[in-house]
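**Q** Got a predicted model here, sequence first, then my questions.
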Amino acid sequence: MTAPDTPDTPDTPDTLVARFEAAARRDPSAVAVVADGERLTYGALERRADRLARRLIAAGAGPERLVGVALPHSAALVVALLAVLKSGAACLPVDPGHPPGRIAYVLGDARPAVLLAESDPTGPRSAAEQAGIRWMDPGAETEAPDADDAGPVTDGERVAPLLPGHPAYVVYTSGSTGAPKGVVVPHSAVTALFDAVGPRYRFGPEGIWSFFHSFAFDFSVWEIWGPLTSGGRTVVVPAGAPRSAGDFLDLLAAEGVTPSAFLRLAGAAEGHPPTALRLVVLGGEALDVSRLAEWYERHPEGPPLVNRYGTAETTVHVTGRPLDPARAAAGESPVGEGLPGSAVRLLGPDLSAVPDGETGELYVSGPQVARGYLGRPALTAARFVADPAGGGQRLYRTGDLARGTAGGLDFVGRADDQVRIRGFRIELGEVESVAARLRAELIRRRTAAAASATPVPEPVPVPTEGHIHR
């Protein structure tokens, strides 16, 4: 795997694999995964993942190599994700629900050693075959699912020892020039995230989490590995469930889960069983705090709400601030302060600190900063810059604007044309690039009250849905 930047020295001495295996040793009979009526204990999950990991190693997987995963939300998906990490490889999430063109692009750009996919010839398997990438059906086992095996995969079986600085996953985000880019995130960055927030919020065996988001969206790292590295349980929400907030609430209540998709569910809470809300973490996109007023009216003594800010390049969340009714009434969008171990700074165009109360671009340093962009050294050098204060640290330039206050940072907006839709970062340049190839008219939203249009030079037929998906 090409990663042009040397990762920062990790503060944590272990990997996601080591943390999962420690949890499995503590209580192998504890339920780790619930999915569509199926319940997998830590022991059963580990046995299945070890068996698949050995198949992956035999197929060439290992540290600094990629294995693609293109499976629907299910227990088998969690098994596959764990197996990839146990093989030593980094996971390349490929959502099978994404447009075929994007799937083909990600596979062609990342070139994983293997793709784990179902045997459906019309699915991601087809894109892998066309790209000359080996694919493997993780369900095609010759042994019984719970058969005894040789125990956990060891470094002696891997092509090289698995280290904290090795990549854990590569997630693709939108690209300003029309090409999505892969962000390389090491194990040490994810364990640093959990070290920063786990003790405060009591991560542990009593935690029951919802795996709600697409696993190609980095927020899912929080939903999957938060519980599985602390002895908790992840409840896999079927891909179709989010369409009905009411059905989703019923599932969460039945399993005792703290939900992720808060604002959508809050409005559907009336008339549904109560959920086991202990903490609500908000993140993924800029928070409209005015939408929380109704929540506080209904639940004046309710569970705490915490707003978090982060990007794929800073490993899910890198700041946080507890919310309160006063801030909701004021209409502010607070993102708080950097998590323990991470530093967030507001800098001007010349990388000098902006005065208190002024707006500046948000830069992040610390163990949660990613290694860089897969196969893009120039872009990595432009976005991951040397700390002007010295010390050999790197700063990630987020492109987000914030303002410093006595209570931390308030999010202001973007310094470029990037927007967020349902938590996904989208570069308008990418949209423009695709639309230009379609010779379609592009409408670019600039503000809440204005838009600009770029007309095509001559009349053309309206693109069909099939053209747009391509």
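**A** Now that the structure is in, tell me what you want to look at.
**Q** all contacts plus neighbour counts: C-alpha atoms, from now on.
**A** OK.
**Q** Name the residues that touch the strand ranked longest in the chain?
**A** The residue-count maximum for a strand in the chain (DSSP state E) belongs to strand 394-405. With Cα atoms under 8 Å, 6 or more residues apart in numbering as the test, strand 394-405 has contacts from 311, 313-314, 346, 356-366, 369, 383-387, 409-416.
**Q** in it, what's buried?
**A** Arg394, Leu395, Tyr396, Arg397, Thr398, Gly399, Asp400, Leu401, Ala402, Arg403, Gly404 (16 or more other Cα atoms under 10 Å).
**Q** go on, stretch 441-454?
**A** For stretch 441-454, by 16+ other Cα under 10 Å, it's Glu441, Leu442, Arg444.
**Q** Restricted to strands, list those residues.
**A** Leu442, Arg444.
**Q** Dump the buried residues of stretch 441-454 to a markdown table, plus distance to Leu81.
**A** Converted to a markdown table, the buried residues of stretch 441-454 look like this (distance: Cα to Cα, whole Å):
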| residue | distance to Leu81 |
| --- | --- |
| Glu441 | 40 |
| Leu442 | 38 |
| Arg444 | 37 |
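**Q** picking that back up, find out how far the longest strand of the chain is from the centre of the chain, if you would.
**A** Chain-centre distance of strand 394-405: 20 Å, with Cα atoms, centre = their mean, to the nearest Å.
**Q** okay if I get the buried residues of strand 394-405 as JSON lines plus distance to Pro199?
**A** Shown next, in JSON lines, are the buried residues of strand 394-405 (distance: Cα to Cα, whole Å):
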{"residue": "Arg394", "distance to Pro199": "27"}
{"residue": "Leu395", "distance to Pro199": "26"}
{"residue": "Tyr396", "distance to Pro199": "26"}
{"residue": "Arg397", "distance to Pro199": "28"}
{"residue": "Thr398", "distance to Pro199": "27"}
{"residue": "Gly399", "distance to Pro199": "30"}
{"residue": "Asp400", "distance to Pro199": "28"}
{"residue": "Leu401", "distance to Pro199": "29"}
{"residue": "Ala402", "distance to Pro199": "27"}
{"residue": "Arg403", "distance to Pro199": "28"}
{"residue": "Gly404", "distance to Pro199": "27"}
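**Q** Out of those, the closest to His73 would be?
**A** Of all those, Thr398 has the smallest distance to His73: 30.2 Å, by Cα to Cα.
**Q** quick one: which of the buried residues of stretch 441-454 is nearest Pro377?
**A** Of these, the one sitting nearest to Pro377 (Cα to Cα) turns out to be Arg444, at 29.4 Å.
**Q** That closest one is in contact with Ala451, isn't it?
**A** Yes. Look at Arg444 against Ala451 with Cα atoms under 8 Å: they come within range, at 5.8 Å.
**Q** alright, now check it against this:
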Amino acid sequence: MKPYLWDPWASARTDPDRVAVIADSEESTYGDLTRRADALARGLRARGFPDGATVSTDIPTGPAFFALALAALRHGFGLFPIDRELLGLPAGSSLLASVATVAHISAEPWADGPALPCPVLTDTELTATAAGPSASPTPAGRLVFATSGTTGLPQAVARARPRRPYQGVAVVERYGAGAGRGPHLMANPTYHLGTLGPALYALQAGSTVVVQRSWSSGAFTELADRHRADSVMLSPDRLTDLVEAGTAPQRRFRVVFHGGTACPPAVKRAAIDLFGPVLHEYYGTSNGVITEITTAEWLARPGSVGRPLPGIRIEITRDDWPVPAGETGDIGIRLRVADRDQNDGVLRTGDVGHVDDEGYLFVLGRAESPRQIRTARLEHDIRLLPGVTDAAVLDGADDATVCFVEHGGTSAFRDPGPAIEATADLLELPCPRVVLAASGALPRTPSGKLRRADLTVLARSAPDGSR
């Protein structure tokens, strides 16, 4: 089916009573959602905020949040969704200041909130001042995201502002979204691009978005069956939970998106057995999605994250020189013209990997030096071991290498120590210390990534082989 442009205002015109967002007891139709989005935009204008200004928000993912996101995209504002927990850290204020945030929008009064470098308003205060007609079309707004901060302090990444008015999204058949499709289930209700992106796309394409705010595998399958969901986004830790529980909705999904961090091949194969050949993996940065891969493609090339999307170019270099297919190097990207600022050149992802002869990308992990590349290779190889559900290798300044290994405790799992030592020896790394943990036991970010900064602290106290 040929892609076509669609947006929530088109859904509101054709079917205003169609449910747009469900989150616990909250619910909004497309008619209500778009009216609220327009009112929020008028409120921002009435406060004197100029075209293109950036506002931040900690409103929980749900109807009020999506209304604000649509207001920003359609009416030319920037929106920086940021967790209240992050705002309370010393870095929170500097993140807002780094993108010149003019106001913070919250669901509740800010009496007990941390000090911020901008005024704080509630979304109801904004709609109360929403006077006058809707603004004339301007270039579309943009989203700002905070990096996960798994290895250090988070950074704010502002996506390039489109040069044209908001036009919605191109509805593509393979994404399983649209007015004629069942809901999209948002099982990771976080502000990370990898989890928010598929939900925001589905909403703009005309699907109902169901937000699962409290995670459990049982609640997930119940929600999916009750709402007859057609698509879902699952971070690898959620995917692992479902695989280990062995439960799937009775009604098969059309698409199961996953991404945001590496998924061990054993987990992905089990997920394919559980859900069918409907897994759709993506790899990207806070600037946007870079590659995608279908189940059929992945089964032919296990471990790959796919080929770049149209208009995106991947460059693999070492010491700033291109390397041949199959050789490991730094992963750089050139975004599509529409997604980059005029001065953007090659964006460094911080990851290392290689492409094969057909242009499929394989990501090893993050690295900045030859030794870190070898460490990333060790981490990658550990994920390939039977029964391993995730891994993280920390290379300390004192030459100590600590390997954290999560596993499901199945009969397939064997002591990985000998295999890890043999691989480390081949890579000329010092004999590592192996720390075992049950699946899901290690500290993670809300988007499902292992929190390496916390693992560094844990490495000092965890005994070898601990569980």
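**A** Perfect, thanks for sending it. A quick note: this is a predicted structure, and the numbers were derived from the prediction, not measured.
**Q** now the helices for the second structure?
**A** Remark: helices assigned in the second structure by DSSP state H are 8-14, 30-46, 63-75, 84-87, 90-98, 123-128, 193-205, 217-227, 236-245, 265-275, 295-300, 370-383, 417-426, 452-461.
**Q** Redo those helices as TSV? Include distance to Tyr166 of the second structure.
**A** Converted to TSV, the helices of the second structure look like this (distance: least, Cα to Cα, whole Å):
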stretch	distance to Tyr166 of the second structure
helix 8-14	11
helix 30-46	13
helix 63-75	5
helix 84-87	29
helix 90-98	24
helix 123-128	21
helix 193-205	11
helix 217-227	30
helix 236-245	32
helix 265-275	35
helix 295-300	32
helix 370-383	40
helix 417-426	51
helix 452-461	38
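**Q** So which of those is nearest Ser134 of the second structure?
**A** helix 30-46 (6.2 Å).
**Q** Trace that closest one over to the first structure and give me the residue numbers.
**A** Using TM-score structural alignment, helix 30-46 of the second structure lines up with residues 42-58 of the first structure.
**Q** Now do the buried residues in that stretch.
**A** Buried residues in stretch 42-58 of the first structure, defined by neighbour count with 16+ other Cα under 10 Å: 42-57.
**Q** cool, stretch 6-25 of the second structure as well?
**A** 6-12, 16, 18-23.
**Q** gap between the two ends of that stretch?
**A** End-to-end span of stretch 6-25 of the second structure (Cα to Cα, to the nearest Å): 27 Å.
**Q** cool, and stretch 276-296 of the second structure?
**A** Across stretch 276-296 of the second structure, the terminal residues are separated by 11 Å (Cα to Cα).
**Q** who's in contact with it?
**A** 145-147, 157-159, 193-194, 252-260, 272, 304-309, 312, 333, 349, 361.
**Q** Give the closest residue to the residue nearest the centre of the second structure in space, chain neighbours not counted.
**A** The centre of the second structure sits closest to Gly194, judged by Cα atoms, centre = their mean, with a distance of 1.6 Å. With sequence-adjacent residues excluded and distances taken as Cα to Cα, 6 or more residues apart in numbering, Gly194 of the second structure is closest to Gly260, at 5.5 Å.
**Q** again, but for Pro133 of the second structure
**A** Arg42 (7.6 Å).
**Q** go on, Gly182 of the first structure?
**A** Per Cα to Cα, 6+ apart, closest to Gly182 of the first structure is Tyr172, 4.2 Å.
**Q** again with Thr124 of the second structure
**A** The nearest residue in space to Thr124 of the second structure (Cα to Cα, 6+ apart) is Ala107, at 7.8 Å.
**Q** which residues does that neighbour contact?
**A** Asp58, Ile59, Thr122, Asp123, Thr124.
**Q** Could you do Ala196 of the first structure as well?
**A** Leu339, Pro340, Gly341.
**Q** just the buried members of those residues?
**A** Leu339.
**Q** CSV for the contacts of Ala107 of the second structure, including distance to Thr138 of the second structure and neighbour count?
**A** As requested, the contacts of Ala107 of the second structure are exported to CSV (distance: Cα to Cα, whole Å; neighbours: other Cα atoms under 10 Å):
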residue, distance to Thr138 of the second structure, neighbour count
Asp58, 25, 20
Ile59, 25, 22
Thr122, 25, 16
Asp123, 22, 25
Thr124, 24, 18
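**Q** Out of the residues you listed, which is nearest to Ala419 of the second structure?
**A** Asp58 (44.8 Å).
**Q** Need the counterpart of the closest one in the first structure.
**A** In the first structure, Asp58 of the second structure lines up with Ala70, judged by TM-score structural alignment.
**Q** go on, Glu222 of the second structure?
**A** Using TM-score structural alignment, Glu222 of the second structure pairs with Asp250 in the first structure.
**Q** My read is that its match contacts Glu270, right?
**A** No. Asp250 of the first structure is beyond contact range of Glu270, at 11.5 Å (criterion: Cα under 8 Å).
**Q** Comparing these two, which residue is more hemmed in?
**A** Asp250 (16 against 10; other Cα atoms under 10 Å).
**Q** which residues touch that one?
**A** Per Cα under 8 Å, 6+ apart, neighbours of Asp250 of the first structure: His272, Pro273.
**Q** swap in Phe362 of the second structure?
**A** Phe362 of the second structure sits in contact with Gly303, Ser304, Val305, Gly306, Gly353, His354, Val355, Asp356, where contact means Cα under 8 Å, 6+ apart.
**Q** who touches the closest residue to it other than its chain neighbours in this structure?
**A** Beyond its immediate neighbours in the sequence, the residue positioned closest to Phe362 of the second structure (Cα to Cα, 6+ apart) is Ser304, lying 4.6 Å away. The contact partners of Ser304 of the second structure, taken as Cα under 8 Å, 6+ apart, are Ile293, Trp298, Tyr360, Leu361, Phe362, Val363.
**Q** Can you show me which of those carry over to the first structure?
**A** Checking the contacts of Ser304 of the second structure against the first structure (both residues aligned by TM-score structural alignment, their matches' Cα atoms under 8 Å), the contacts still present are Ile293, Tyr360, Leu361, Phe362, Val363.
**Q** Aligned to the last one, what sits in the first structure?
**A** With TM-score structural alignment as the criterion, the equivalent of Val363 of the second structure in the first structure is Phe411.
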